[in-house]
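**Student:** here's my sequence, what's the structure:
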Amino acid sequence: GLCIAIPGPTLLDLQEQTNTDTEQISRLFTGRSVGYLFGSLMGGFLFDRVNQTCLLSLSLLLTAIGTAAAPWCTNFLFLVGILAFQGISMGFLDTGGNVLCLYIWGRGSGPYMQAMHFVFGLGAFVAPLLAEPFLSRTNSTNITDSTLDMIRFKFKQVARTVTSVFSSFTKVQFAYLVIAAFVLMVSLMFMLHCCCCGRCSCVAVKYHDSGVNYKIKKESPGFRVQILILLFVFYFFYVGMEVTYGGLVMSFAVNYLGWSKSSGTLVNSVFWGSFAAGRLLAIPLSKCLTPAVMIVADLVLTIFALAGLVIMLNTNHIMLWFCTATLGIGLASIFPTGITWAERYMQVTGKSTAVFVVGSALGEMLLPLVTGFLFQNKGPMWLMYLMMGCAFLSMIVYIIMQNLAS
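**Tutor:** The predicted model follows:
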């Protein structure tokens, strides 16, 4: 969550550092997604064959290296390459984490899957707050941010202390280094667990059925292929929405509404904070609601929020706060709920997980690229128009998918 979200609030600083415009800098997400695509494909193959814990430790180590190196790049192409490298390791993480959760808890993994993805949302919420004290103050307006001052008080204290000691650290480099250090610590914890349990070997953990009884549709090869294709398309639109909005909403607030970087960062935090809250709420809800009901509710809430942004934002800028929070809640639990939905109709293995994770990677790769082009050349409101279109298409794909499964 920290690694996915940190480019969003620091995007304008990276843009200044590499001397690029919005269309060009949005290609960072595309570069990372290319790596994520390859990482997902390799992860889907390897996580069915070798020890998942050791692979997760290695992928976390590579993620830490990529995160630490990224903010020091002043050459745009080199920065894209570093994020592509980071994307490979994050593709491993995404595929491996979901597969390991299913292998441990089987078809009773719903609440655990929601909890795992909640922690992702929590990291994404913290990332803008961590970055804010280190952002440059150029091109900022004189808007007062008293609410933000209260939220970021402790982060500013840490920032002042550290920058007084390490005067060579400027702008956002330190925020990236803090995240890299945390990821490295988690990597070492996985490796320690792997070694202490005597499981650092090339043996995969076998699929575990928790004993929870569901009415599983009898699989046929044709049915499985159709469901996987639809999940591929569904996650293409969903993850594309999540990453594009989370990555560009700060730029939208600054460039279109004329807000300060601090206000834009707070909007970004509102999105990821409501995203985390939605995933936390989904943990108990997943015990009493079916995945189908949760997905429909999420998509309706998402469409409602984006409709508010498209229709009312030009006349009432406060709608950006309300609709961003609503959108975060609506998008929050779709990814893990989609996996548990699929688990009710077929066995989800590393390879099948890789299929819809690859769809996610392509959405993360292409939608920010298209949105960045339209944002720069047609106007920032195209961010909202495209998100609205993706939400409607996601709903259509899900209806087809549910009818097929039923």
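**Student:** going by C-alpha atoms from here, please, whenever you check contacts or count neighbours.
**Tutor:** Fine.
**Student:** and Met150, how many neighbours?
**Tutor:** 9 (other Cα atoms under 10 Å).
**Student:** with Ile311 instead?
**Tutor:** 12.
**Student:** go on, Met346?
**Tutor:** Met346: 18 neighbours (other Cα under 10 Å).
**Student:** quote the end-to-end distance of stretch 279-295.
**Tutor:** 13 Å (Cα to Cα, to the nearest Å).
**Student:** any idea which helix or strand carries Gln347?
**Tutor:** Taking DSSP states H and E as the definition, Gln347 sits outside all helices and strands.
**Student:** and Ala391, how far from Tyr235?
**Tutor:** 11 Å.
**Student:** so which of the two has more stuff around it?
**Tutor:** Ranked by neighbour count (other Cα under 10 Å), Ala391 and Tyr235 place Tyr235 first, with 26 against 23.
**Student:** next, the buried residues of the helix or strand harbouring the more buried one.
**Tutor:** Tyr235 belongs to helix 221-255 when elements are defined using DSSP H and E. Applying a neighbour-count criterion of 16 or more other Cα atoms under 10 Å, one finds 224, 227-228, 230-255 buried in helix 221-255.
**Student:** what of stretch 35-51?
**Tutor:** Quick answer for stretch 35-51 (16+ other Cα under 10 Å): 35-48, 50-51.
**Student:** out of the residues you listed, which are inside helices?
**Tutor:** Among these, the members found in helices (DSSP state H) are 35-46.
**Student:** looking at those, spot the one nearest Leu79.
**Tutor:** Taking Cα to Cα as the measure, Leu79 lies nearest Gly35 of those, at 12.9 Å.
**Student:** wait, the closest one sits on Val80?
**Tutor:** No. Contact criterion Cα atoms under 8 Å: Gly35 and Val80 do not qualify, at 10.1 Å.
**Student:** please provide the structure for the following sequence as well, for comparison with the first:
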Amino acid sequence: MASQRYLIIKTLFLISIAICKGMYSEIPGATMIDLKILFNAKYEQISRSVSARGIGSIIGGFIGGFFMDRFRDWSDLLLAVFLTLGGFVLLFLPFVHDLGFLWFVFFATGISSGVANIAINVGVLLMWEEKAAPPLHAIHMGFGVGAILAPLVANPFLAVPADDQMNGSSAGNTSFGNTTKHYLKESAVQYPFVIIAFLIIGSGIPFFVYQCLHIKERKAYSPINSEERRKPSLKEMINPATYADGSLFYGCVMFCLLFVYYFMTVGGEQMFGNFVRSFAVDNLHFSRNHASYLDTAFWACFTVGRFIGIVSSKFFSLRFLLITEVALNFISVTAMDISATKGPSYLWGFTIAQGLIAAPLYPIGMSFGNTLVKISGVCLTLIEVAGSLGDFTFIWLAGKYYDSYGPQAILYGYQASSILVLIVGICFLIVSCLRKDRFSRTEFSPCELPVSSEVNEIETSDSNKRK
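**Tutor:** Predicted structure coming up:
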């Protein structure tokens, strides 16, 4: 009972980190217009700085994947240190005076986010083992909860233009140069970032304690009972065949499909989530408060969609869920691309629908992929790198083309993402039909290295007895 209580409490702390990560990931979307005001910049310049978190997440993903496979006993310390460093860097945002330093802030906190993402997922898999599905879904729901809270935290500190209270017709048209724009309330956009920074630092503190408890627990074991697993070599870790029943070709194909799937899924989701508020203000002339509510509604429905994914996975097969979700995503985005600009009610309807539909794409890809290849720390690193590159690429290009071609560019980018996600989903199904899932291909579940060593020792001992 005590052990179960320990796992539950630690999982709750991991969920709190996921909530903070969701707030950090989505706060740029809620504050994009005010960041333009603060830095007197264009969307492309701000989005280029925000996209730096994608580059940082790639580096963080490599750091997290390597350390979680090679130094797993120090995972709590790794998580706590990087959360603390990321939080302290985010505290510097109120003192940033140029876009270059803003780029560095998002880059550094992106590294922290990448490490945290790997450590959280691997930590849950290690703690709960075959019972890891519900905690993993709860972790992903925590991200959605943080995304809901981000606009609510930011909204009291955002600027209110004088004409926004009248009709909102020019609320999104931030002026530059010598043009003067009047505000009923000046922007204090720095403070939401400071609040989130303190929450991130606080969420890492319990894991310093957990690391100390882990060290104390290890010292209590005798050397005979605490034999460490053989650590895999770097060559074994990076070889796709290691995770694909020894087939290099099959492993490479699956790694490529996973990369494209998460590149497009995360990229499209983050682009829409970060720009939907700006799109509503600039294209359909929402007031800024109204646009913030729209942003919150998207992430609220996103969280509900994650919960629906938990329930539906109990009653439907992974194949059915995968093809249904990628197809619905394509249909929803296509309909939104055609009709979202017709009026506020259309945008509201499609935003709510897209939040519900896009939410399960991330966990269903991981669950289905795990039936085809063995998902480990390195595979999670691949997923993290793909998602981070998608985040970086889509947000940067969205800002660039937003300024050049207008808000409609966001919908075109999301449309391209949904098409490729649908194609990769179909490829997943074809592969699964050609090869049975990995649990059906083998008589026994995959064994860890130390188990194999113990089996060899037992066989040798029996042989000696017979002699």
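**Student:** picking that back up, any chance of the ones in helices among the buried residues of stretch 35-51 of the first structure in CSV, plus distance to Lys156 of the first structure?
**Tutor:** Formatted as CSV, those follow (distance: Cα to Cα, whole Å):
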residue, distance to Lys156 of the first structure
Gly35, 33
Tyr36, 33
Leu37, 36
Phe38, 38
Gly39, 36
Ser40, 37
Leu41, 40
Met42, 40
Gly43, 39
Gly44, 41
Phe45, 44
Leu46, 42
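**Student:** about what we covered before: report all helices and strands that the helix holding Tyr235 of the first structure contacts.
**Tutor:** helix 11-18, helix 261-288, helix 334-343, helix 350-377, helix 382-405 (3 or more Cα pairs under 8 Å, 6 or more residues apart in numbering; DSSP states H and E).
**Student:** rerun at 6 Å
**Tutor:** Helix 221-255 of the first structure makes packing contacts with helix 261-288, helix 350-377, helix 382-405 when contacts are defined by 3 or more Cα pairs under 6 Å, 6 or more residues apart in numbering; DSSP states H and E.
**Student:** closest to His193 of the first structure out of these?
**Tutor:** helix 350-377 (21.7 Å).
**Student:** read off where the closest one ends up in the second structure.
**Tutor:** Counting by TM-score structural alignment, helix 350-377 of the first structure falls onto residues 377-404 of the second structure.
**Student:** give me the mean deviation of the matching stretch from the first structure.
**Tutor:** Here stretch 377-404 of the second structure, set against the first structure after superposition, deviates by a mean of 1.0 Å using mean Cα distance after the TM-score superposition for the first structure.
**Student:** distance from the chain centre to that stretch, please.
**Tutor:** 11 Å (Cα atoms, centre = their mean, to the nearest Å).
**Student:** what do you get for stretch 54-71 of the second structure?
**Tutor:** On Cα atoms, centre = their mean, the centre of stretch 54-71 of the second structure falls 14 Å from that of its chain.
**Student:** again with stretch 340-348 of the first structure
**Tutor:** Taking mean C-alpha positions (Cα atoms, centre = their mean), stretch 340-348 of the first structure and its chain are 22 Å apart.
**Student:** can you check stretch 113-125 of the first structure too?
**Tutor:** Counting by Cα atoms, centre = their mean, stretch 113-125 of the first structure comes out at 9 Å from the chain centroid.
**Student:** in the second structure, what residues pair with that stretch?
**Tutor:** Stretch 113-125 of the first structure corresponds to residues 136-148 in the second structure, going by TM-score structural alignment.
**Student:** Ala292 of the first structure matches what in the second structure?
**Tutor:** Per TM-score structural alignment, Ala292 of the first structure is aligned with Arg319.
**Student:** surely its match forms part of a helix?
**Tutor:** Yes. According to DSSP: H, G, I helix; E, B strand; the rest coil, Arg319 of the second structure belongs to a helix.
**Student:** and for the closest residue in space to it that isn't next to it in sequence, the neighbour number?
**Tutor:** In this structure, Arg319 of the second structure finds its nearest non-sequential neighbour in Leu429, 6.8 Å apart by Cα to Cα, 6 or more residues apart in numbering. Per other Cα under 10 Å, the neighbour tally for Leu429 of the second structure reads 17.
**Student:** if I look at Leu429 of the second structure, how far off is Leu321 of the second structure?
**Tutor:** 11 Å.
**Student:** do Ala280 of the second structure as well
**Tutor:** Taken as Cα to Cα, the span from Ala280 of the second structure to Leu321 of the second structure is 31 Å.
**Student:** Arg70 of the second structure matches what in the first structure?
**Tutor:** Checking TM-score structural alignment: Arg70 of the second structure goes with Arg49.
**Student:** what does stretch 69-87 of the second structure rub up against?
**Tutor:** 109, 112, 116, 197, 200-201, 204, 207-208, 211 (Cα atoms under 6 Å, 6 or more residues apart in numbering).
**Student:** now, which of those residues sits nearest Thr11 of the second structure?
**Tutor:** Distances from Thr11 of the second structure to those, taken by Cα to Cα, are shortest for Phe207, at 11.3 Å.
**Student:** that closest one -> the first structure?
**Tutor:** Using TM-score structural alignment, Phe207 of the second structure lines up with Phe190 in the first structure.
**Student:** Gln190 of the second structure too?
**Tutor:** Using TM-score structural alignment, Gln190 of the second structure lines up with Gln173 in the first structure.
**Student:** what's the burial count for the closest residue to its match other than its chain neighbours?
**Tutor:** Distances taken as Cα to Cα, 6+ apart place Pro71 nearest to Gln173 of the first structure, at 5.3 Å, with adjacent residues excluded. Pro71 of the first structure has 23 neighbouring residues, counting by other Cα under 10 Å.
**Student:** just say helix, strand or coil for Leu184 of the second structure.
**Tutor:** Per three-state DSSP, Leu184 of the second structure ends up strand.
**Student:** measure it to Met166 of the second structure for me?
**Tutor:** On the measure of Cα to Cα, Leu184 of the second structure and Met166 of the second structure end up 12 Å apart.
**Student:** can you check Val266 of the second structure too?
**Tutor:** Applying Cα to Cα to Val266 of the second structure and Met166 of the second structure gives a distance of 37 Å.
**Student:** now the helix or strand hosting Ala115 of the first structure on the second structure. Mean distance?
**Tutor:** Secondary-structure assignment from DSSP H and E places Ala115 of the first structure in helix 110-131. In the superposition against the second structure, helix 110-131 of the first structure averages 0.9 Å from its aligned positions (mean Cα distance after the TM-score superposition for the first structure).
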